[in-house]
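Colleague: compute the structure for the input listed below.
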Amino acid sequence: MNSKKLSHAVQVVSEAGYIAMRYFNQLHELHIEEKKKLDFVSNADISVEKYIIEALGSIYPKDGFIGEESEFKQATTSQLDADRDGYWVIDPIDGTSNFINHINYWCISVAYYDCRQQKVTLAIIHQPCLNKLFASERGAGVYLNGVELPRIDKKLDEISRKKALIGLGTGTSVPLDIEIKIITFVKSLSVGYRKLSCCALMLTEVVTGSYRGYFEPKINSWDCLAGLMMIEELGGITNDFLASTQNLLSGNVLLAGTPEFYPTIKPLLAMKMV
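Modeller: Okay, the predicted model is just below:
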């Protein structure tokens, strides 16, 4: 984890975490708007994203930005600048509904998409409330607060398989009939599941081995690209989220898991919303 670019990004995201925490500790200063039904944005989201874009933009002027609150969220790939070296894909506060209700399960997620390599090469997920910072560079492992994490491709013993958990993302945009199908299938596997309304952090649960998989029928790139790269780095399996460059802007279905569990939960891909 020695690249200058990753080091710069870690520093910027760490500083952004302090900004987010100031808002989190003074919720009376939040200005909250409803973008669409039960999908909220606050001035904390906007301030954190603005800081990250300005800080990284001053260091890497040839890079572009795709953020949850940025102008690109309604863009098409034809509007992405082909002359850019890459794009920083940012979710300033993933888990906004948790954040505005003073629940500490939220994070800042940043991934770097390299235009020449056409893949994500850097990933950072920061949970300021618990002082956790995951950082990864493709081909160099995943680190939590500077300590390298073990791979997740080891086989489980019988007890570990029986107590396995998977994460689900079925927010308000998921129709009830699809949500029922998803949960019915998961329960048929005799595994536990969790829904905690923060995709990026739930992907880190796969990274650390707490979960064996994660599924969401439709998700945006800024919510998941960092976590997906980390899972791949540690030997996990993910669906081809970026099958098309358009998915950077339009999103896709998401499935990720350990090599042992991915085949078991793969039928969930049929319940996608894209």
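
Colleague: all contacts plus neighbour counts: C-alpha atoms, from now on.
Modeller: Will do.

Colleague: mind listing what G192 touches?
Modeller: 163-166, 186 (C-alpha atoms under 8 Å, 6 or more residues apart in numbering).

Colleague: top of the residues you listed by neighbour count?
Modeller: I166 (24 neighbours; other C-alpha atoms under 10 Å).

Colleague: closest to I59 out of the contacts of G192?
Modeller: I166 (38.4 Å; C-alpha to C-alpha).

Colleague: tell me the secondary structure for that closest one?
Modeller: Using DSSP: H, G, I helix; E, B strand; the rest coil, the structure places I166 in strand.

Colleague: with K155 instead?
Modeller: coil.

Colleague: give the contact list for the closest residue to it other than its chain neighbours.
Modeller: Excluding the flanking residues, the one nearest K155 by C-alpha to C-alpha, 6 or more residues apart in numbering is E260, at 6.5 Å. By C-alpha under 8 Å, 6+ apart, the contact list for E260 reads 153-155.

Colleague: filter those down to the buried ones.
Modeller: Using 16 or more other C-alpha atoms under 10 Å as the burial test, the contacts of E260 include D153 as buried.

Colleague: which of the contacts of E260 sits closest to K218?
Modeller: Looking across the contacts of E260 and measuring by C-alpha to C-alpha, the closest to K218 is D153, at 25.6 Å.

Colleague: what residues does stretch 88-99 touch?
Modeller: 20, 24, 39-42, 44-46, 48-49, 63-68, 104-113, 197-200, 221-223, 225.

Colleague: and this one, so I can compare the two:
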Amino acid sequence: MIDEVGELLREAAARTVLPWFNQLSAEHIVEKAPGDLVTIADQQAEEFVAAGLRRLLPGSVVVGEEAVSVDDHLLRRLRDGGRVWLVDPIDGTANFAAGRRPFVMMVALLDAGVPVASWILDPIVGSLAVAERGAGCVVDGVRLADGVSGESPPLGKLRGALALRYLPDELRARVLAGVDGLGVVLPGQHCAGREHWDIATGEQDFALFWRTLPWDHVPGTLLVREAGGVARRLDGSPYDYTDDRPGLLVARSEAAWQELREALLPAD
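Modeller: Model prediction:
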């Protein structure tokens, strides 16, 4: 089924996402909430992927970002004991709507509430990252070495992204007070799935998020963990998608996570 889901995402990209890229008009874009966009491509892709996943795994439940935006009671299904698919048809919708990269398509499979597999597709280049719980992860068929980070670079050489937009003012001030000790602070890609991907492959060392919606982070945090990385809440507790609290710090290694927390989130 691992390969079948990947092929489903590729087909969905070819049929429902790429034809709309740089072809959207104003009537094809809706603001669900201030700054939170959905396009006709998001809607068509989610419908296509959801139907395909149900065929692949009869009796399974699909929880998609756009379906939840219409009926948030669907989120309760993530706590079901059976097999549940979590779908983000286009992660990075604002980028997609503006005709720029990155944006990705993401799926995760939950079994009895535990993420057991995830898929992230970059539709533009056709690159696919896949993670299986306890079995590692591959990118375009090439297995990532467990613990890609090796020895973590010192704090002054770490590079990563800080998503500051939604941080409360007091927390933002604390985080910004600690950035001088970091190597490179990136502006963020406005695409959580891509941030996780780049951490898993060693392209960057960390990312800090405030919003922790499950479709944004379940697929990518599984990828990071299977590559030897760490994804935890700001208080140090493991990331749990059923926990509605905001705040998530992801790093390529345990040592990097501890260094970053001490620098960016010093104890009061």
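
Colleague: any chance of CSV for the contacts of E260 of the first structure, columns distance to L176 of the first structure?
Modeller: Below are the contacts of E260 of the first structure laid out as CSV (distance: C-alpha to C-alpha, whole Å):
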residue, distance to L176 of the first structure
D153, 34
K154, 35
K155, 34
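
Colleague: quick one: map C191 of the second structure onto the first structure.
Modeller: Aligning on TM-score structural alignment places C191 of the second structure opposite C198 in the first structure.

Colleague: ok, and the closest non-adjacent residue to that match?
Modeller: G95 (4.5 Å).

Colleague: for the residue mapped onto Q127 of the first structure from the second structure, give me its contacts.
Modeller: Here Q127 of the first structure is matched to D122 in the second structure, going by TM-score structural alignment. For D122 of the second structure, the contacting residues are 102-105, 128, by C-alpha under 8 Å, 6+ apart.

Colleague: quick one: whatever residue of the first structure lines up with A161 of the second structure from G192 of the first structure, how far?
Modeller: In the first structure, the residue paired with A161 of the second structure according to TM-score structural alignment is G167. From G167 of the first structure over to G192 of the first structure the distance is 9 Å, taken as C-alpha to C-alpha, to the nearest Å.

Colleague: again with I183 of the first structure
Modeller: 10 Å.

Colleague: for T96 of the first structure, same thing?
Modeller: To G192 of the first structure, T96 of the first structure is 25 Å away according to C-alpha to C-alpha.

Colleague: repeat for F261 of the first structure
Modeller: 13 Å.

Colleague: same check, this time on M21 of the first structure
Modeller: 32 Å.

Colleague: pull the distance from stretch 137-156 of the second structure to the chain's centre.
Modeller: 17 Å (C-alpha atoms, centre = their mean, to the nearest Å).

Colleague: just give me the residue closest to the centre of the second structure.
Modeller: G193 (3.2 Å; C-alpha atoms, centre = their mean).

Colleague: thinking it is in contact with H217, fair?
Modeller: Yes: counting by C-alpha atoms under 8 Å, G193 of the second structure sits close enough to H217 to count as a contact (7.0 Å).

Colleague: can you confirm the residue nearest to the centre of the second structure is in a helix?
Modeller: Yes: counting by three-state DSSP, G193 of the second structure is located in a helix.

Colleague: contact partners for the counterpart of A98 of the second structure in the first structure?
Modeller: Aligned counterpart of A98 of the second structure in the first structure: N101 (TM-score structural alignment). Counting by C-alpha under 8 Å, 6+ apart, N101 of the first structure touches no other residue.

Colleague: now the equivalent of I46 of the first structure over in the second structure, what's its secondary structure?
Modeller: Counting by TM-score structural alignment, I46 of the first structure corresponds to Q43 in the second structure. With three-state DSSP as the basis, Q43 of the second structure sits in helix.
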